[in-house]
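Colleague: coords below, sequence missing:
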């Protein structure tokens, strides 16, 4: 029995259906089989066209930033964009553990990308990176405050980036869970209310599909914009 609405994000909540983690990895393995299978066709299949168009879209967006001059950074963001979308969609499957609703999931990517850019910038271009903390043309008496503000803004980037993805995905799943609970309780009391809730939930699922795409795009786009602070030769 669910104690509260947030119990739906508890890994043990769906334990009655078996080992959900094995099901998730089995699904990813099945998608890998499909990817290998369609790669043998001479003419690209619809799945390959969808994969190429998704990664190509993110690759073209990241080419506009300084990340295009960092070796392998744009390719990593394109693959990460596709991975985030697949994981977000998997959370919409009934009785599927919503991984993208947890901060550990988003923070593992956000902090890793942010730390790699910071460490790379400090190690390779120490003077240029430190000079970036102080905007040009500022009065001398404002320099200590500007450095402090810029340092704090850089330090909170992985937190805001990770919280944005986790909060938006968890909010949508909470709304879907609430409508499902109310619809299951109204099926025996009022058929009209039950049909209305089901009708609203159908449209909200379509809206949630768009949220999955948009949040994956925003996460990768902000990560690519953060690369503008990385000094280049």
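Modeller: Yep, that arrived. These numbers come from a predicted model, not from an experiment.
Colleague: hey, let's count contacts and neighbours off CA atoms from now on
Modeller: Will do.
Colleague: And the helices in the chain, which stretches?
Modeller: Across the chain, reading from the start of the chain, the helices by DSSP state H fall at 20-38, 46-62, 73-90, 103-124, 126-131, 143-155, 157-186, 191-226.
Colleague: didn't residue 11 look like it was pressed against residue 97?
Modeller: Yes: using Cα atoms under 8 Å, residue 11 and residue 97 qualify as a contacting pair, with a distance of 6.8 Å.
Colleague: Which of the two has more residues huddled nearby?
Modeller: A direct count of neighbours by other Cα atoms under 10 Å for residue 11 and residue 97 places residue 97 higher, at 23 against 14.
Colleague: What number of residues are in the vicinity of the closest residue to that one other than its chain neighbours?
Modeller: The spatial neighbour of residue 97 that comes closest, neighbours along the chain excluded (Cα to Cα, 6 or more residues apart in numbering), is residue 91 at 6.2 Å. Taking other Cα under 10 Å as the neighbour definition, residue 91 ends up with a count of 19.
Colleague: Take this one as well and set it beside the first:
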């Protein structure tokens, strides 16, 4: 019986060292499966997913995006592995902590901003004012766009954390209530199975959203791609 509902998200296992964070690195052991696993349906499915993601990220980044799609694919696989491992029993859900998500979002956003402001300063300044904005509204638009850029790492981190915490809290509540309401155990188990399927979909979707938004933010600072692309990608 848990004394606190949020005790399932407690990363501390000992006073000196927290072993729960080691679960975030377990995926690195099994990801290079081509070195030790024969080709099967699982590896073929993963290969197709990676090629689909590569094509989509390449379309978002533009023509001059050699090697940049690897960043989005790596983010997707890393977050997806940790999200799915968190659904298994007795495995620490690292993606439900801001320490984990902010560590990915903040350095990524800072590197994108530094690259854009150092290499394409005029383009970054022009991006603060959308095309067709009246002169009277330009100061307000600069303020709004600046705030929108500053909250991007926070929105990436909080979105992933909140979605992972919400599902785990629901499953914890249902698991605790099944002890008190034994006559409704079968109904609660069916609800938990449905919720587990829903959480699996959320784990995949949140990994995809994080990687796509990161790719969109990176595409905005690339002046050559935005000049050639007929679409303007702006997301906050």
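Modeller: Sure thing, it's come through. None of these values were measured; they are calculated from a predicted model.
Colleague: Just give the TM-score of the two.
Modeller: Both chains were compared after superposition, and using TM-score structural alignment, normalised by the length of structure 1 their TM-score is 0.85; 222 aligned residues with a Cα RMSD of 2.4 Å.
Colleague: re earlier: from the helices of structure 1, pick the one with the highest average neighbour count.
Modeller: Each of the helices of structure 1 was assessed for mean neighbour count using mean count of other Cα atoms under 10 Å. The highest is helix 73-90, with a mean of 19.
Colleague: against structure 2, where does that one fall?
Modeller: The alignment of helix 73-90 of structure 1 onto structure 2 (TM-score structural alignment) spans residues 68-85.
Colleague: So which residues make contact with that stretch?
Modeller: With Cα atoms under 8 Å, 6 or more residues apart in numbering as the test, stretch 68-85 of structure 2 has contacts from 23-24, 27, 50, 53-54, 57-58, 61, 91-95, 164, 200, 203-204, 207-208, 210-212, 214-215.
Colleague: same check, this time on stretch 157-164 of structure 1
Modeller: Identification of contacts with stretch 157-164 of structure 1 by Cα under 8 Å, 6+ apart yields 103, 106, 107, 109, 110, 111, 114, 219, 222.
Colleague: one more time with 7 Å
Modeller: Applying Cα atoms under 7 Å, 6 or more residues apart in numbering, the set of residues contacting stretch 157-164 of structure 1 from outside is 103, 106, 107, 110, 111, 114, 219.
Colleague: Among these, find me the one that's closest to residue 195 of structure 1.
Modeller: Ranked by distance to residue 195 of structure 1 (Cα to Cα), the contacts of stretch 157-164 of structure 1 are led by residue 103 at 34.3 Å.
Colleague: Give the aligned equivalent of the closest one in structure 2.
Modeller: Using TM-score structural alignment, residue 103 of structure 1 pairs with residue 98 in structure 2.
Colleague: quick revisit: how about CSV for the contacts of stretch 157-164 of structure 1, with distance to residue 50 of structure 1 added?
Modeller: Listed next are the contacts of stretch 157-164 of structure 1 as CSV, based on distance: Cα to Cα, whole Å:
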residue, distance to residue 50 of structure 1
103, 28
106, 24
107, 27
110, 25
111, 29
114, 29
219, 20
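Colleague: So of these, which two are at opposite extremes in space?
Modeller: Considering Cα to Cα, no two members of the contacts of stretch 157-164 of structure 1 lie farther apart than 103 and 114, which are separated by 15.6 Å.
Colleague: per the alignment, residue 217 of structure 1 corresponds to what in structure 2?
Modeller: Under TM-score structural alignment, residue 217 of structure 1 pairs with residue 208 in structure 2.
Colleague: For its match, which non-adjacent residue is spatially closest?
Modeller: Among residues not flanking residue 208 of structure 2 along the chain, residue 76 sits closest, at 5.9 Å (Cα to Cα, 6+ apart).
Colleague: What distance do you get for the one you found to residue 49 of structure 2?
Modeller: As defined by Cα to Cα, to the nearest Å, residue 76 of structure 2 lies at a distance of 11 Å from residue 49 of structure 2.
Colleague: got it, and residue 214 of structure 2?
Modeller: Separation of residue 214 of structure 2 from residue 49 of structure 2 (Cα to Cα) stands at 18 Å.
Colleague: repeat for residue 152 of structure 2
Modeller: If you measure residue 152 of structure 2 against residue 49 of structure 2 using Cα to Cα, the figure is 27 Å.
Colleague: what residue is smack in the middle of structure 2?
Modeller: Centroid-nearest residue in structure 2: residue 210, 3.2 Å away (criterion: Cα atoms, centre = their mean).
Colleague: Skipping its backbone neighbours, what lies nearest that residue in space?
Modeller: If the residues on either side of it in the chain are set aside, residue 210 of structure 2 comes closest to residue 156, at 6.5 Å by Cα to Cα, 6+ apart.
Colleague: And that neighbour? What does it align with in structure 1?
Modeller: Taking TM-score structural alignment as the criterion, the aligned counterpart of residue 156 of structure 2 in structure 1 is residue 161.
Colleague: count of neighbours near residue 182 of structure 2?
Modeller: For residue 182 of structure 2, the tally of surrounding residues (other Cα under 10 Å) stands at 11.
Colleague: I'd like the distance between the residue nearest to residue 97 of structure 1 and residue 23 of structure 1.
Modeller: 13 Å.
Colleague: Check residue 52 of structure 1 too.
Modeller: The value you get for residue 52 of structure 1 to residue 23 of structure 1, if Cα to Cα is used, is 26 Å.
Colleague: With residue 60 of structure 1 instead?
Modeller: When distance is defined by Cα to Cα, residue 60 of structure 1 is 34 Å away from residue 23 of structure 1.
Colleague: Residue 182 of structure 1 now?
Modeller: Distance of residue 182 of structure 1 to residue 23 of structure 1, given as Cα to Cα: 28 Å.
Colleague: Residue 55 of structure 1 now?
Modeller: Distance check for residue 55 of structure 1 against residue 23 of structure 1: by Cα to Cα, it reads 26 Å.
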